[in-house]
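K.L.:
Fold the stuff below for me.
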Amino acid sequence: MTDITITTASGQQLCLRAEVADSFFKRFLGLMGRPDLPKGTGMVIYPCSSIHMMFMRFPIDAVFFDKKNHIVKIARHLKPWTGFSIAYGAYGVLELTAGTLDDIDLSVDACWLSLDGIHLA
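P.N.:
Model (predicted):
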């Protein structure tokens, strides 16, 4: 697990803990088949520029970021089995329980991620 902080242009912060999926097998499995994702936690998947919701049991929010940890796309409330998202120029994605991003003023290019202990370059 690693600490993640999302900071908005207005200085608002969202802090949480996340699993890291940085190997082929971990990226392949992702959150598939899990019953849920505890509130305040997530999963960072990299390298990754697209996700699908096949074999998922719960909806998620997804925050795609580039190698400089700038947010390039936000996908909210992706539904199990039917959702998918592609983010051109993304290097990774942070997957969160759906609704996690509802109370934070998050927008593309106006926010960035701090990924403690993860070196993307």
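K.L.:
When you work out contacts or count neighbours from here on, use the C-alpha atoms and nothing else.
P.N.:
OK.
K.L.:
hang on, residue 26 in a helix?
P.N.:
Yes: assessed with DSSP: H, G, I helix; E, B strand; the rest coil, residue 26 lies in a helix.
K.L.:
mind checking how far the helix or strand that residue 77 is a member of is from the chain centre?
P.N.:
Applying DSSP states H and E as the criterion places residue 77 in strand 71-78. Centroid separation for strand 71-78 versus its chain: 8 Å, with C-alpha atoms, centre = their mean, to the nearest Å.
K.L.:
Please give the structure of this sequence too, so both can be compared:
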Amino acid sequence: MRRVEVTVGRQRFTQVGLAERWYQRLRGYMFRRVPAPYGGIIITPSNGVHMLFVAFPLQVLLFDRERKLIHQKQCRHFYSTAWHPKAALVLELPLTDATPLSFTLGDKLSWQ
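P.N.:
The predicted structure is shown next:
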């Protein structure tokens, strides 16, 4: 999985994985015990995610085709889901008490 630097609004994240292939999108964070520090995963194309077999909480951000934030959800349990019918890509960020994450609907996503 290719690593990119991601900016959402005013927040920057390094070492974010870009899941573009079907098997990368399928796996996501499943079966991992801990996430990479300051990491995350962009899943594209995708309009939602599930938390089955994910061992830690996630902040899930859903973006439309113009890469504007249209929905966000904190997923803390294995039975959680996050989706939106107009979403085109998803950013999964590990959620910890040490790094509270705050985003505003309409924030733009970019990566390099």
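K.L.:
where does the TM-score land?
P.N.:
Once superposed, chain against chain, the TM-score is 0.88 (TM-score structural alignment, normalised by the length of structure 2); 108 aligned residues with a C-alpha RMSD of 1.6 Å.
K.L.:
Contacts for the strand holding residue 77 of structure 1, please.
P.N.:
Under the contact criterion C-alpha atoms under 8 Å, 6 or more residues apart in numbering, strand 71-78 of structure 1 has outside partners 53, 59-66, 84-85, 87, 89-90, 98-99, 101, 107-113.
K.L.:
where does the spatially most central residue of structure 2 land in three-state SS?
P.N.:
For structure 2, residue 92 is the residue whose C-alpha lies nearest the centre (C-alpha atoms, centre = their mean; 1.6 Å). Using three-state DSSP, the structure places residue 92 of structure 2 in strand.
K.L.:
Just tell me what it corresponds to in structure 1.
P.N.:
In structure 1, the residue paired with residue 92 of structure 2 is residue 95, using TM-score structural alignment.
K.L.:
Now do stretch 44-63 of structure 1: distance from first to last residue.
P.N.:
By C-alpha to C-alpha, to the nearest Å, the extent of stretch 44-63 of structure 1 from end to end equals 9 Å.
K.L.:
before we move on, the earlier item: quick one: contacts for the match of residue 92 of structure 2?
P.N.:
42, 43, 44, 45, 60, 61, 62, 63.
K.L.:
could you redo the last one with a cut-off of 7 Å?
P.N.:
Contacts for residue 95 of structure 1 (C-alpha atoms under 7 Å, 6 or more residues apart in numbering) come out as 42, 43, 44, 60, 61, 62, 63.
K.L.:
Equivalent analysis for residue 38 of structure 2, please.
P.N.:
13, 14, 15.
K.L.:
how near is the match of residue 92 of structure 2 to residue 41 of structure 1?
P.N.:
Distance, residue 95 of structure 1 to residue 41 of structure 1, by C-alpha to C-alpha: 9 Å.
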